[in-house]
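Q: Okay, predicted coordinates and the sequence, questions at the end:
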Amino acid sequence: MAVSLATLVEEADRYLNAGKIQDYCPNGLQVEGRPQVGRIVTGVTASQALVDAAIEARADLLLVHHGYFWKGENPCITGMKQRRLKALLKHDISLLAYHLPLDVHPEVGNNVQLARQLHIEVEGLLDPANPRVVGLLGALAEPMRARAFAAWVGQVLGREPLLVDTDRLVQRIGWCTGGGQGYIDQAAAAGVDLYLTGEASEQTFHSARENGVAFIAAGHHATERYGVQALGDYLARRFAVEHLFIDCPNPV
């Protein structure tokens, strides 16, 4: 079966409340392809490798978390950007991208989906007073040492994480997928035992040590693989179309 591109985009925008979330890039349809969608390919980032894989898979629509046209980037369609867009347009493939709307969604969001993968019970927002902080707070059913939890994270995500403070006993956790290392101070203020995100900055080590919080950087890409899959599954069920997730490995 197939659904009109306009209908699918309208539903995705509505479901994610995309129009009401301020972001660093346009959310929704970024490149318009053929008017009917029968096969969706999802992935984390609309890299050339993922675009090529979507072409090989005969996708009508490519749905990603990291799309194009970020604030502050050079707007000229040259080089890498030209090659990516040329490939999409040549093969009449639409590009649909959701950044922050896909991080914060309570059902298919990256943060909620990562919690489900790691068996963390969600309790609420990392910083309820500041909606710009998109991380969450939660807890493990049973406490474990930070070293053991890091091993579990590595097993689930298929990537050895960076760990600071290996011996701390962990039950209460704060997390934000992707590049959320800047929220470690909010996590410490919320009283967590451990803060987990995708990346680390030089100062993150000192914040963790001096605030008495264990810290895990599990990979930007690795922590953000699950939201886009869940959204793709939702749209596939909603419109009875095909959905294929393609993971283009990224060690960062």
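A: Yes, it's here. Numbering: from 1, shown residues only.
Q: When you work out contacts or count neighbours from here on, use the C-alpha atoms and nothing else.
A: Fine.
Q: Which strands or helices does the helix or strand hosting Gln229 pack on?
A: Using DSSP states H and E, the element containing Gln229 is helix 226-239. Under the contact criterion of 3 or more CA pairs under 8 Å, 6 or more residues apart in numbering; DSSP states H and E, helix 226-239 touches helix 5-16, strand 39-45, strand 61-66, helix 100-104, helix 110-118, strand 242-245.
Q: where do the strands sit along the stretch 51-200 of the chain?
A: 61-66, 94-97, 121-125, 136-145, 162-164, 169-176, 194-197 (DSSP state E, counting those that start in this stretch).
Q: mind putting those in JSON lines, mean neighbour count and distance to Asp233 included?
A: Below are the strands of the stretch 51-200 of the chain laid out as JSON lines (neighbours: other CA atoms under 10 Å; distance: least, CA to CA, whole Å):
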{"stretch": "strand 61-66", "mean neighbour count": "27", "distance to Asp233": "11"}
{"stretch": "strand 94-97", "mean neighbour count": "26", "distance to Asp233": "15"}
{"stretch": "strand 121-125", "mean neighbour count": "15", "distance to Asp233": "22"}
{"stretch": "strand 136-145", "mean neighbour count": "17", "distance to Asp233": "23"}
{"stretch": "strand 162-164", "mean neighbour count": "19", "distance to Asp233": "31"}
{"stretch": "strand 169-176", "mean neighbour count": "25", "distance to Asp233": "22"}
{"stretch": "strand 194-197", "mean neighbour count": "28", "distance to Asp233": "24"}
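Q: and Tyr226, which of those is closest to it?
A: strand 61-66 (10.0 Å; CA to CA).
Q: tilt between the closest one and strand 39-45?
A: 20 degrees (axes from the mean of the first three to the mean of the last three CA atoms, to 10 degrees).
Q: Nearest to Gly28, out of the helices and strands packed on helix 226-239?
A: Closest approach to Gly28 among the helices and strands packed on helix 226-239 is made by helix 5-16 (6.4 Å; CA to CA).
Q: what distance separates the closest one from the centre of its chain?
A: Offset of helix 5-16 from its chain centre (CA atoms, centre = their mean, to the nearest Å): 19 Å.
Q: now do stretch 72-92
A: In terms of CA atoms, centre = their mean, the centre of stretch 72-92 is set 22 Å apart from its chain centre.
Q: Go through that stretch and flag the buried ones.
A: Lys81, Arg84, Leu85, Leu88, Leu89, Asp92 (16 or more other CA atoms under 10 Å).
Q: ok, second structure coming up, stack it against the first:
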Amino acid sequence: MPVDLQQLVTYTDNLLQAGRFADYCPNGLQVQGRPQVVRVVSGVTACQPLLDAAAELGADLVLVHHGFFWRGEAQPVVGMKRRRLGALLQHDMSLLAYHLPLDAHPELGNNARLGALLGIRDQQPLDQDSREAVGNIGSLPAPLEAAALVAQLEALTGRAALHIGDPALSVQRIAWCTGAAQSWIGAAVAAGADLFLTGEASEQTVHIAREEGIQFIAAGHHATERYGVQALGEHLAARFGLEHRFVDIDNPV
């Protein structure tokens, strides 16, 4: 049955507590389409190939983690931005985007889902004092060689991971934050983690890992952030009786 667009947006905003985050972009409804929603297409980023695929699938709403209108970007609606917005407007599709709120949700979030898929238990916020905490820390059921964890992660994501550390050493206490969270490695060290996992690495990340004695994995920004938007799309489909399809537009970064 069709659901009212605003009802769906209000429910999702409240579910993810979108209003409590000071984010780099607006969270929630970014582009308004038709007033009734039956078919949802989800993806990591609102890139042109995803929007084109959503249009071909007859989507009423596109649900993403990386949407539009980022802080500091140029404001004129020209070039790539015009083409993307044009696709949404031409096909009367709404764009619903959640950045940090989708990272942080304790059940449907990118971090929660990745941790669960890796078998990490007792997930807690990495920064207990932050109301916008998006990183997590938890423990594997038993110590595991770092090489085995890397292999498990590569099998899950379908891509090679960058590992800094001794592959033969065992790890159990794992800190992680999906996407581009390499700067959180210091928090992982302070929390006593054996290993820190994120999507990307910076030049200094390697030195910090080596000198602080913490294992480090960069498994891909896109690859580590596939799971939250899928879980959210499935949740909304079950809650409102919607059709949902996840479309993966691969990105090697």
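A: Arrived safely, thanks for sending. From a predicted model like this one, the values you see are computed outputs, not experimental measurements.
Q: related to what we said a few turns ago, CSV please, covering the helices and strands packed on helix 226-239 of structure 1 and showing distance to Thr177 of structure 1.
A: Output for these, formatted as CSV (distance: least, CA to CA, whole Å):
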stretch, distance to Thr177 of structure 1
helix 5-16, 17
strand 39-45, 12
strand 61-66, 12
helix 100-104, 8
helix 110-118, 6
strand 242-245, 19
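Q: what's the burial count for Ile207 of structure 2?
A: For the record, residue 207 of structure 2 is His, not Ile. Close neighbours of His207 of structure 2, defined as other CA atoms under 10 Å, add up to 12.
Q: Give me the three-state assignment for the aligned residue in structure 1 for it.
A: Correspondence of His207 of structure 2 to structure 1, assessed by TM-score structural alignment: His206. Three-state assignment for His206 of structure 1 (DSSP: H, G, I helix; E, B strand; the rest coil): helix.
Q: So His206 of structure 1 versus Asp165 of structure 1, what's the distance?
A: Distance, His206 of structure 1 to Asp165 of structure 1, using CA to CA, to the nearest Å: 11 Å.
Q: contacting residues around the closest residue to Phe245 of structure 1 other than its chain neighbours?
A: Using CA to CA, 6 or more residues apart in numbering and skipping residues adjacent in sequence, the residue nearest Phe245 of structure 1 is Thr42, 4.6 Å away. Contacts for Thr42 of structure 1 (CA atoms under 8 Å, 6 or more residues apart in numbering) come out as Leu62, Leu63, Val64, Val228, Gln229, Gly232, His243, Leu244, Phe245, Ile246.
Q: now Ile246 of structure 1
A: By CA under 8 Å, 6+ apart, the contact list for Ile246 of structure 1 reads Val41, Thr42, Gly43, Leu50, Ala53.
Q: Kindly report the same for Gln36 of structure 2.
A: Going by CA under 8 Å, 6+ apart, Gln36 of structure 2 touches Pro2, Val3, Asp4, Leu5, Asp60.
Q: Filter those down to just the buried residues.
A: Neighbour-count burial (16+ other CA under 10 Å) is assigned, among those, to Leu5, Asp60.
Q: Tell me the one among the contacts of Gln36 of structure 2 nearest to Gly220 of structure 2.
A: Using CA to CA, these come closest to Gly220 of structure 2 at Asp60, 29.6 Å.
Q: distance of that closest one from Phe240 of structure 2?
A: 14 Å.
Q: now swap in Thr198 of structure 2 and tell me
A: To Phe240 of structure 2, Thr198 of structure 2 is 33 Å away according to CA to CA.
Q: next one: Val253 of structure 2
A: Distance, Val253 of structure 2 to Phe240 of structure 2, using CA to CA: 34 Å.
Q: Repeat that for Ala151 of structure 2.
A: For Ala151 of structure 2, the distance to Phe240 of structure 2 - CA to CA - is 37 Å.
Q: next one: Ala116 of structure 2
A: 25 Å.
Q: cool, and Leu114 of structure 2?
A: In this view, Leu114 of structure 2 and Phe240 of structure 2 are 25 Å apart by CA to CA.
Q: Between the two, which has more neighbouring residues?
A: Leu114 (23 against 15).
Q: doesn't Ala231 make contact with that one?
A: No: counting by CA atoms under 8 Å, Leu114 of structure 2 stays clear of Ala231, with 10.8 Å between them.
Q: angle of the helix holding Gln229 of structure 1 against strand 61-66?
A: Here helix 226-239 of structure 1 runs at an angle of 150 degrees relative to strand 61-66 (the same axes, to 10 degrees).
Q: Okay, buried residues for helix 226-239 of structure 1 please.
A: Within helix 226-239 of structure 1, the residues that qualify as buried are Tyr226, Gly227, Val228, Gln229, Ala230, Leu231, Gly232, Asp233, Tyr234, Leu235, Ala236, Phe239, counting by 16+ other CA under 10 Å.
Q: go on, stretch 196-203 of structure 1?
A: Across stretch 196-203 of structure 1, burial judged by 16+ other CA under 10 Å covers Leu196, Thr197, Gly198, Glu199, Ala200.
Q: What's the separation between the residue nearest the centre of structure 2 and Ser94 of structure 2?
A: By CA atoms, centre = their mean, the mean C-alpha position of structure 2 lies nearest to Glu225, the distance being 3.4 Å. Look at Glu225 of structure 2 and Ser94 of structure 2: by CA to CA, they are 21 Å apart.
Q: now do Gly58 of structure 2
A: Between Gly58 of structure 2 and Ser94 of structure 2 the distance is 12 Å, computed by CA to CA.
Q: Please apply the same query to Gln128 of structure 2.
A: Counting by CA to CA, the gap from Gln128 of structure 2 to Ser94 of structure 2 is 35 Å.
Q: Then Ala46 of structure 2?
A: Look at Ala46 of structure 2 and Ser94 of structure 2: by CA to CA, they are 11 Å apart.
Q: what touches both of the two?
A: By CA under 8 Å, 6+ apart, Ala46 of structure 2 and Ser94 have these common neighbours: Val62.
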